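Enquirer: coordinates only, no sequence provided:
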């Protein structure tokens, strides 16, 4: 009976792992091209996993001897991760079929990467954290180079692998220092050891914490650890870039939030300085480096760096309101980003995929519906009210102001204004430039559905914010049991 109760919180992850192994066997032994049926089964697996996460209920449960925790925060993060993986997989299959690069390994790799992310956000110990991180990272390295005949994709895969290995090394070194000076890798044990400190923490603890933050900053593509992001976003196949921009980013940011807030709650003053620096540099790089970009995927890479900076503003607050703001921002970001990449995946001319911002010229005349969707999404990403993107930034800046971080909020506002230029430049190109040849009609319903859902969320959040705001608040409170 004890074993059953210990495994129950891990049921969604065990289900995904088992289904992933079965899908590998189906792919190996099935004749013909099994990519589409395996992708369908993979999506069904992730939908079932979402239901299992919901069925576990709101109570905090631990498994595997305290290495794994299932609570409201983990459940909220897992729902976002699974939703991002489902949408990006649905977008990927028509693209891979058109490019004649279908292989059944694609949806299986996405499934195993998603499994690693689910483990990451439920980690309650640095050992389980590292296992989840590597389980998600290894499939991502392969996905980045999935077009093995493309030099750009191969370069993206190698860069991602090398810098990812460096990040893992930094993280492991930080964990070893924390273990050496505290005697434990458990989040609960670390929190208790830091609460009992009468004076300032040992230098080794602080250095270890800095290395841990640096290692995780690579994963969230926060500047100055962002150097892999533009090249990988541009070089990887577009559906892989769409996947990278949502699920792994959400998982890494939620993991960073849990690590900072739970084991290091007593050291908020020490880690806040590092997080504030990461947030400021990320917002500045995201705002200014994107101004000169002509490739839309590369522009979205710098945009993601900027958004990571805004989300870190919420983390710097170190409060329930700050974590609530992070979860609201991530939810809105998920729908905005998937819809934008649905538009990018629809940018095909004469059967060839195009990526230049100039290729959108005159889109309002050749495809008014797509131009409207892209304009709404760009306005939202720029943070223009009353669209959902405005509310995401509103909540993180309010959390910073409540925590007394006024300069950080001011930097956020200024960089938002600067970043608005390159978002509005896309709108200007679509509506005021002379039209070029129209795009091919989108193949399949997935891009249309993704664009429609994303647009509805962006337009409708202002009128129905309560479910997300209430759910995010409950999830954030799970990290502050005494608050």
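Expert: Thanks, I have it. The shown structure was predicted, so the numbers you read here are calculated from the model rather than taken from an experiment.
Enquirer: contacts and neighbour counts: CA atoms only from here.
Expert: OK.
Enquirer: just the buried positions in stretch 81-94, please.
Expert: Within stretch 81-94, the residues scored as buried using 16 or more other CA atoms under 10 Å are 81-94.
Enquirer: what's the first-to-last distance across stretch 63-76?
Expert: End-to-end distance of stretch 63-76 (CA to CA, to the nearest Å): 18 Å.
Enquirer: who touches it?
Expert: 5-10, 53-54, 58-62, 119, 121-125, 127-128, 186, 471-472, 474-476, 478-479 (CA atoms under 8 Å, 6 or more residues apart in numbering).
Enquirer: returning to that earlier point: quick one: which of the buried residues of stretch 81-94 is nearest residue 154?
Expert: The nearest member of the buried residues of stretch 81-94 to residue 154, counting by CA to CA, is residue 92 at 18.5 Å.
Enquirer: do you know how far that closest one is from residue 74?
Expert: To residue 74, residue 92 is 26 Å away according to CA to CA.
Enquirer: just checking, what packs against the longest helix anywhere in the chain?
Expert: The longest helix of the chain (DSSP state H) is helix 151-182. Packed against helix 151-182, as judged by 3 or more CA pairs under 8 Å, 6 or more residues apart in numbering; DSSP states H and E, are the following elements: helix 126-144, helix 203-219, helix 228-235.
Enquirer: looking at the ones you listed, which is nearest to residue 396?
Expert: Once the helices and strands packed on helix 151-182 are compared by CA to CA, helix 203-219 is nearest, at 18.5 Å.
Enquirer: packing partners of the closest one?
Expert: Against helix 203-219 (3+ CA pairs under 8 Å, 6+ apart) you get helix 151-182, helix 238-261, helix 268-288.
Enquirer: try 6 Å this time
Expert: helix 151-182 (3 or more CA pairs under 6 Å, 6 or more residues apart in numbering; DSSP states H and E).
Enquirer: for the longest helix of the chain, buried residues please.
Expert: Neighbour-count burial for helix 151-182 [16+ other CA under 10 Å]: 152-161, 163-165, 167-168, 170-179, 182.
Enquirer: got another one to weigh against that:
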């Protein structure tokens, strides 16, 4: 490995070293605060090191990892989101009185797995990244082992992740048998040259890969236990799954299927279109019946990933731009929602149902305002980042002639208004009763308030002036 390779891989190497330092700190300087400081400093240093990696971009490392503007953008996004989750987790873990060092080590390793996915250019590194992302989550989901639903959620995630890995491995094997290559670039070159005589074998492999991606993204009809996992996992872990895990898989999806020539009459396009329609429709319709905030967000995430698939299907540069912009906006809003749940938690649990939020504005105005603006962004209200995110997907779909998908996206967005507005109605409802969870009446602690305020300000800034982020996203097209 050359010096250029090491410089290009610097963010990943720092993350790996951070996880080792956390374990060493747990052995020689045990303590929750020490583990948190090592984690947050390591992530921020890794984020700063992206500047050094940019000097080498685009750079191919061992033909398995490609460090380009696209990879570095997503690595930066994942590191920022992980830093936010880490801060929320610090206050959350103090409340539930559990040993925390292992939590931060697992969180760092899972983040490393997501960063590997963003830079993968080979089936081997793709599978390594997926497993490095998934395995720590088995433990993180069950970290509050005193809760039966946490253990149940971890078991269900284990089954889903194992199923996804099986589909992916079998799909990789069939594609390799057909094309004789495991490189994404080789896949593109072979497909552009002609699929060959055994078309069925390649399509079967791609179908299995789509199924594996479907399980990992938790899109319909592969969503199954996703709401149970969201509900059972600790709030910071749910935030990680909803943002970092999904963001890494979207980056992989764009890079992997970006190697396949777009063809609106092809089987791959038809299959992903059906998944997009099912995800938007099922996600929004099932969310209508929920009274648990985490389950509402789970079904909402299924719908939002369906919107991202519409952007992906538009093909060309606009697919990367609109999908990436949407992931950024969705991550900001989702981190705000789950961060607020974590901040309002106490040793007795989390305010999951709508009941504790009734009249929240009159008891905890800052929390109500943060939650309201996050929901506004998820709806797509103007002056929030979510407005531009949905608008760009509409534009991309219209430019590509995806009229059916665009119309269904508009109809499903209207359906989504109901359950989002129901949360807002509860927040501002007058009530004379005390909240079911006393923590909802307490002011937010300083660190949570600062992070939530920063996320809200970022959403509003992008909503008012989206040009800087859009220009940054457009730069990714030149390297992908």
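Expert: Received the coordinates, thanks. Everything numeric here is computed off the predicted structure, so don't read it as measured data.
Enquirer: now render the helices and strands packed on helix 151-182 of structure 1 as a markdown table, adding mean neighbour count and distance to residue 245 of structure 1.
Expert: Output for those, formatted as a markdown table (neighbours: other CA atoms under 10 Å; distance: least, CA to CA, whole Å):
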| stretch | mean neighbour count | distance to residue 245 of structure 1 |
| --- | --- | --- |
| helix 126-144 | 21 | 12 |
| helix 203-219 | 21 | 11 |
| helix 228-235 | 23 | 8 |
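Enquirer: tabulate these (TSV), appending distance to residue 197 of structure 1.
Expert: Shown next, in TSV, are these (distance: least, CA to CA, whole Å):
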stretch	distance to residue 197 of structure 1
helix 126-144	21
helix 203-219	12
helix 228-235	38
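Enquirer: what range in structure 1 does stretch 446-466 of structure 2 sit on?
Expert: On the basis of TM-score structural alignment, stretch 446-466 of structure 2 is assigned to residues 445-465 in structure 1.
Enquirer: stretch 233-248 of structure 2 too?
Expert: Taking TM-score structural alignment, stretch 233-248 of structure 2 hits residues 236-251 over in structure 1.
Enquirer: ok now the matching stretch, how far from the chain's centre?
Expert: In this view, stretch 236-251 of structure 1 has its centroid 7 Å away from the chain centroid, taken as CA atoms, centre = their mean, to the nearest Å.
Enquirer: trace residue 36 of structure 1 over to structure 2, please.
Expert: Using TM-score structural alignment, residue 36 of structure 1 lines up with residue 33 in structure 2.
Enquirer: helix, strand or coil for its match?
Expert: helix (DSSP: H, G, I helix; E, B strand; the rest coil).
Enquirer: check the gap between it and residue 337 of structure 2 for me.
Expert: As judged by CA to CA, residue 33 of structure 2 and residue 337 of structure 2 stand 25 Å apart.
Enquirer: can you verify residue 66 of structure 2 is assigned to a strand?
Expert: Yes: with three-state DSSP as the criterion, residue 66 of structure 2 is assigned to a strand.
Enquirer: quick one: map it onto structure 1.
Expert: Using TM-score structural alignment, residue 66 of structure 2 pairs with residue 69 in structure 1.
Enquirer: what's the closest non-adjacent residue to its match?
Expert: In space, and not counting its chain neighbours, residue 69 of structure 1 is closest to residue 62: 4.3 Å by CA to CA, 6 or more residues apart in numbering.
Enquirer: that neighbour: how many residues sit nearby?
Expert: 21 (other CA atoms under 10 Å).
Enquirer: and the contacts of the match of stretch 446-466 of structure 2?
Expert: 91, 335, 336, 339, 342, 387, 388 (CA atoms under 6 Å, 6 or more residues apart in numbering).
Enquirer: before we move on, the earlier item: what about residue 33 and residue 337 of structure 2, which has more around it?
Expert: Neighbour count, other CA under 10 Å: between residue 33 of structure 2 and residue 337, residue 337 has more, with 25 against 13.
Enquirer: the more buried one: which element?
Expert: Secondary structure from DSSP states H and E places residue 337 of structure 2 in helix 317-343.
Enquirer: so that helix corresponds to what in structure 1?
Expert: Counting by TM-score structural alignment, helix 317-343 of structure 2 sits on residues 320-346 of structure 1.
Enquirer: pull the distance from the matching stretch to the chain's centre.
Expert: On CA atoms, centre = their mean, the centre of stretch 320-346 of structure 1 falls 8 Å from that of its chain.
Enquirer: equivalent analysis for stretch 214-222 of structure 1, please.
Expert: Mean-position distance between stretch 214-222 of structure 1 and its chain equals 12 Å (CA atoms, centre = their mean).
Enquirer: okay, and that stretch goes to which residues in structure 2?
Expert: With TM-score structural alignment as the criterion, stretch 214-222 of structure 1 aligns to 211-219.
Enquirer: from the contacts of stretch 63-76 of structure 1, which land in strands?
Expert: Within those, residues falling in strands by DSSP state E are 61, 62.
Enquirer: buried subset of the contacts of stretch 63-76 of structure 1?
Expert: Here, 16+ other CA under 10 Å leaves 6, 8-10, 53-54, 58, 61-62, 119, 121-125, 127-128, 186, 471-472, 474-476, 478-479 buried among these.
Enquirer: among those, which ones are in helices?
Expert: 6, 53, 54, 119, 121, 127, 128, 471, 472, 474, 475, 476.
Enquirer: run a quick neighbour tally on the residue nearest to the first one when sequence neighbours are not counted.
Expert: The shortest distance from residue 6 of structure 1 to any non-neighbouring residue, by CA to CA, 6+ apart, is to residue 63 (4.6 Å). By other CA under 10 Å, 20 other residues sit near residue 63 of structure 1.
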